[in-house]
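Peer 1: Could you work out the structure for the sequence below:
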Amino acid sequence: MTTPENALEGKSFAKTYFPPARLAVSGLFLLNGTFAGAWATKIPEFATRLGLSESGLGLMIMFFGIGSLILMPIAGILIAHFGTTRTLKGATILFLSTLLLLSAAPTIPVGAVAIFVFGGLMGAMDVAMNGNAVEVEKSMRRAIMSSCHAFWSLGTFIGATTGGFLIQSLGVMGHAVLLTVVGAAALVFLWPHVLHDAPHPSEERKKVRLPRTLLPWLIGTMALFSMVPEGAILDWGALYMRDELGASLVLSGFAFGAFSLTMAVMRFAGDHVRDRFGGVRTLRFCTIMAIIGMIIAGTAPNAYVAMVGFAICGVGISNMVPIAFSAAGNLPGFAQGVALSVATVMGYSGSLFAPSVIGFIAEHTGFAIIFAVMPVLFIVVLLLSHHAVHADVRDHR
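Peer 2: From the prediction side, this is the model:
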């Protein structure tokens, strides 16, 4: 039987653990991820419309990465001057129109501009989202970053799984219009609940510039060496299972499926784990699990063992990047958003550019040895893991 006392306790729990500001930033992660997943389903039609070969498409997609790497630092500067709230809202408004640009681009030059803007605004929104999530963590004095990234993963799943059906039913432009309208409606709903913040008074007097001390770059290295293996699995795991382990087309798809499933589950659980055990211990456990999983995958005698290895690796990698981003966002003595933008740019540069380098190397060595050697990057993260102490937001009063 529900009593007034139980109802009050339920409301108190919801207000404590799921305040509107947390739900709002989680919703924006979901929105950003949905657009990212939707773009993945548009790539074949985009290439056909512009008459791009595989190499031409690869070069075109490089503009996505270039846009991200240019606008991410700019977002960090804007955060330092105006706070995460205004930067996030502005980046989101501009980002909502990018699928329309991609769907309407008639020529290669226009397509290059569209994909540059899409990647750049997605990256700018990403930095602002992570910055706002850090501010929410500080206000709640508990971790939320991992669950925010889990919502992004959920969004990519939604965007990717619905994209093909919607494009077939509504057409390429109809699909883009629908997502833009839904995204705008979601933003209207989320807008008033986004946590309002402003630059700290001491930070307003600081000249915004790249950090001259080593610590933000070391945390950025942690993010980079966590995301390079993640990008390698997402882009090359299925091909490795099919071509080198003899997996069927259906089974090879489970390389990504097993990895992404365990990653999403652990990201939803990661905030509680980090609050319980602290950022350093959580990161070290995750890194060790990632090492074990990657070694199993790289030395696997068959596709089933590799799939288990990728699943274990997903458990490990899941919370490594969120912890690194929280640590960067909480660094004392740096202008708001600048240290976070350094970590974000370094981390995402790994997932944007490393897979192409890995593909080139794999032509000469095969993927097995690459996956088997990848734990060297995790060992570096393990050596730097003591810096994850800055992710413990309860200590920032």
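
Peer 1: Please count neighbours and contacts with C-alpha atoms only from this point.
Peer 2: OK.

Peer 1: So Ile79 sits against Gly337, correct?
Peer 2: Yes: with contacts counted by C-alpha atoms under 8 Å, Ile79 reaches Gly337, the gap being 5.4 Å.

Peer 1: Compare these two (neighbour count), which wins?
Peer 2: Shown here are Ile79 and Gly337; by other C-alpha atoms under 10 Å, Gly337 has more neighbours (31 against 27).

Peer 1: Contacts only, for Ser226.
Peer 2: Ser226 makes contact with Ile317, Met320, Val321, Gly347, Leu377, Phe378, Val381, according to C-alpha atoms under 8 Å, 6 or more residues apart in numbering.

Peer 1: separation between it and Met346?
Peer 2: 11 Å (C-alpha to C-alpha, to the nearest Å).

Peer 1: So which residues of the chain form strands?
Peer 2: Along the chain, counting by DSSP state E, no stretch forms strands.

Peer 1: Out of the contacts of Ser226, flag the one nearest to His196.
Peer 2: Val321 (24.6 Å; C-alpha to C-alpha).

Peer 1: what's the spacing between the closest one and Leu245?
Peer 2: Distance, Val321 to Leu245, by C-alpha to C-alpha: 29 Å.

Peer 1: So which of the two has more stuff around it?
Peer 2: More neighbours surround Val321 than the other of Val321 and Leu245, with 25 against 19 (other C-alpha under 10 Å).

Peer 1: got the contact list for the more buried one?
Peer 2: Val321 makes contact with Met222, Ala223, Ser226, Met227, Gly347, according to C-alpha under 8 Å, 6+ apart.

Peer 1: and this one, so I can compare the two:
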Amino acid sequence: MPSNDIASPLLLHSKAPAVTQRIANPINFILLGVVYASWAARVPAVRDALQLDAAELSFALLGGGAGAVLSFPVAAGLVRWLGARLASCTAGLTMMLSLLCIALSPSLPWLAASVFLFGASTSCFDVSINALGAVSEKAAGRSIMSMLHAWFCAGALAGALLGSAAASAGLPVLQHFTLIALPLAALQLVNSRWLPRDEAGASSHAPLYALPHGPLAVLGTIGFFGAMAEGSVGDWSGVYLKDILHAADGMAPLAFAGFTGMMLLARLFCDRLKDRFGARRVVACSALCAAAGLGLATAALNLPLTLAGFALTGAGLAAVFPFVFSAGGRHGPTALAGVATLSYSGSLLGPPVVGMIAHSQGMQAAIGFLALVCVIISLASLKASALD
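Peer 2: Okay, here's the model as predicted:
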């Protein structure tokens, strides 16, 4: 049975007006999306500034995945000790700081360390806001997690389009990231006052952190491959357009923008599809659509069709994280952190693996590998009873 260790510390009351309470957690998901996409949009610019090859860029990206995976026990502890509201605020401000550190990195080791901090802070922020989302979903008595993740997509789409505009205008990465980080940090401080006033240090006999097993391990496996595909598209799609289709700097971020835009549209309907058909069927069918989209992108016939392929991939992967995190969150923050650890291990391995394949076999082979990953997601979801 699901544990109550998420419900006890997260008391859904706040001194903020009802309207601001309703928008507080969606704002958190928007912030996460903007920051994540801002980094993804300028990966080619950072690579070119430091003159990195595919293997060296893979090493830097490995830092982000390592930071995400290694920080999940910390994330569970922050939610337990500080409460999800203060944990999200602390992690969110660190996330903004890490964006500036990336822009200021003078060499590969510094870049890898900055991306490590970025991965760690975004994962802690992610667990905190998903913990709040799981409680809100339980209180609502219906599926709402996909809609919350749709707000992440809205933020990511905005971040990708802003990144495209900044790159087209020749704006240096440091100026771009400063213009993003400072206003969002101020918004984060204000928004934290609107979140539920949860209690820190709630007593619980549940372990602080444990890797999932049984049905939860299957959830983590699906999340693992979903993160591998989603993270790799975020990190490599812009590079793919530049290297294979010779797209301009301003066009390269549009692959991620299309990916995120279609993911946003799909997530607007995922909750209703889940209630009608069940999560397993939705994820299985949509993952095959993602595989088809990546197949189209791999063909690299021309720029519009390649952009369409990445967009279809976004629609196909839309249901994976909301449904995996919703199912994991029903078992408490410890279980959620464990499922997230397996899930985001895909972020650790995905981009570097894609980079190594690209280095040895070419970028098209690397994107084709991601199509195979999506087929695996489809097959695994059919066996994942915990999704429903």
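
Peer 1: Tell me which of the contacts of Ser226 of the first structure you also see in the second structure.
Peer 2: Retained in the second structure: Ile317, Met320, Val321, Gly347, Phe378, out of the contacts of Ser226 of the first structure (criterion both residues aligned by TM-score structural alignment, their matches' C-alpha atoms under 8 Å).

Peer 1: show me the contacts for the residue nearest to Thr298 of the second structure when sequence neighbours are not counted.
Peer 2: Distances taken as C-alpha to C-alpha, 6 or more residues apart in numbering place Gln364 nearest to Thr298 of the second structure, at 5.2 Å, with adjacent residues excluded. Gln364 of the second structure makes contact with Thr298, Ala299, Ala300, Ala358, according to C-alpha under 8 Å, 6+ apart.

Peer 1: Tell me who's in contact with the second one.
Peer 2: Residues near Ala299 of the second structure by C-alpha under 8 Å, 6+ apart: Thr306, Gln364.

Peer 1: do the same with the last one
Peer 2: Contacts here follow C-alpha under 8 Å, 6+ apart; on that basis Ala358 of the second structure touches Ala54, Gln364, Ala365, Ala366.

Peer 1: again, only this time at 7 Å
Peer 2: Ala365, Ala366 (C-alpha atoms under 7 Å, 6 or more residues apart in numbering).

Peer 1: same deal with Gly76 of the first structure?
Peer 2: Val127, Gly337, Val338, Ser341.

Peer 1: Can you show me which of those carry over to the second structure?
Peer 2: Contacts retained in the second structure from the contacts of Gly76 of the first structure (both residues aligned by TM-score structural alignment, their matches' C-alpha atoms under 7 Å), given in the numbering of the listed structure: Gly337, Val338, Ser341.

Peer 1: So which of the residues you listed are in helices?
Peer 2: Residues of these located in helices (DSSP state H): Val338, Ser341.

Peer 1: and which of the kept ones among the contacts of Gly76 of the first structure is nearest Ser351 of the first structure?
Peer 2: Distances from Ser351 of the first structure to these, taken by C-alpha to C-alpha, are shortest for Ser341, at 15.4 Å.

Peer 1: Not counting its neighbours along the chain, what's nearest the closest one?
Peer 2: Of all residues not flanking Ser341 of the first structure in the chain, Gly76 sits nearest, at 5.1 Å (C-alpha to C-alpha, 6+ apart).

Peer 1: how close does the one you found sit to Val345 of the first structure?
Peer 2: From Gly76 of the first structure across to Val345 of the first structure, the span is 10 Å (C-alpha to C-alpha).

Peer 1: ok, now Pro192 of the first structure?
Peer 2: From Pro192 of the first structure across to Val345 of the first structure, the span is 29 Å (C-alpha to C-alpha).

Peer 1: More neighbours: which of these two?
Peer 2: Neighbour count, other C-alpha under 10 Å: between Pro192 of the first structure and Val345, Val345 has more, with 22 against 12.

Peer 1: Following superposition onto the first structure, what is the mean distance for stretch 88-104 of the second structure?
Peer 2: Here the mean offset of stretch 88-104 of the second structure against the first structure after fitting is 2.5 Å, by mean C-alpha distance after the TM-score superposition for the first structure.

Peer 1: Okay, buried residues for that stretch please.
Peer 2: 88-103 (16 or more other C-alpha atoms under 10 Å).
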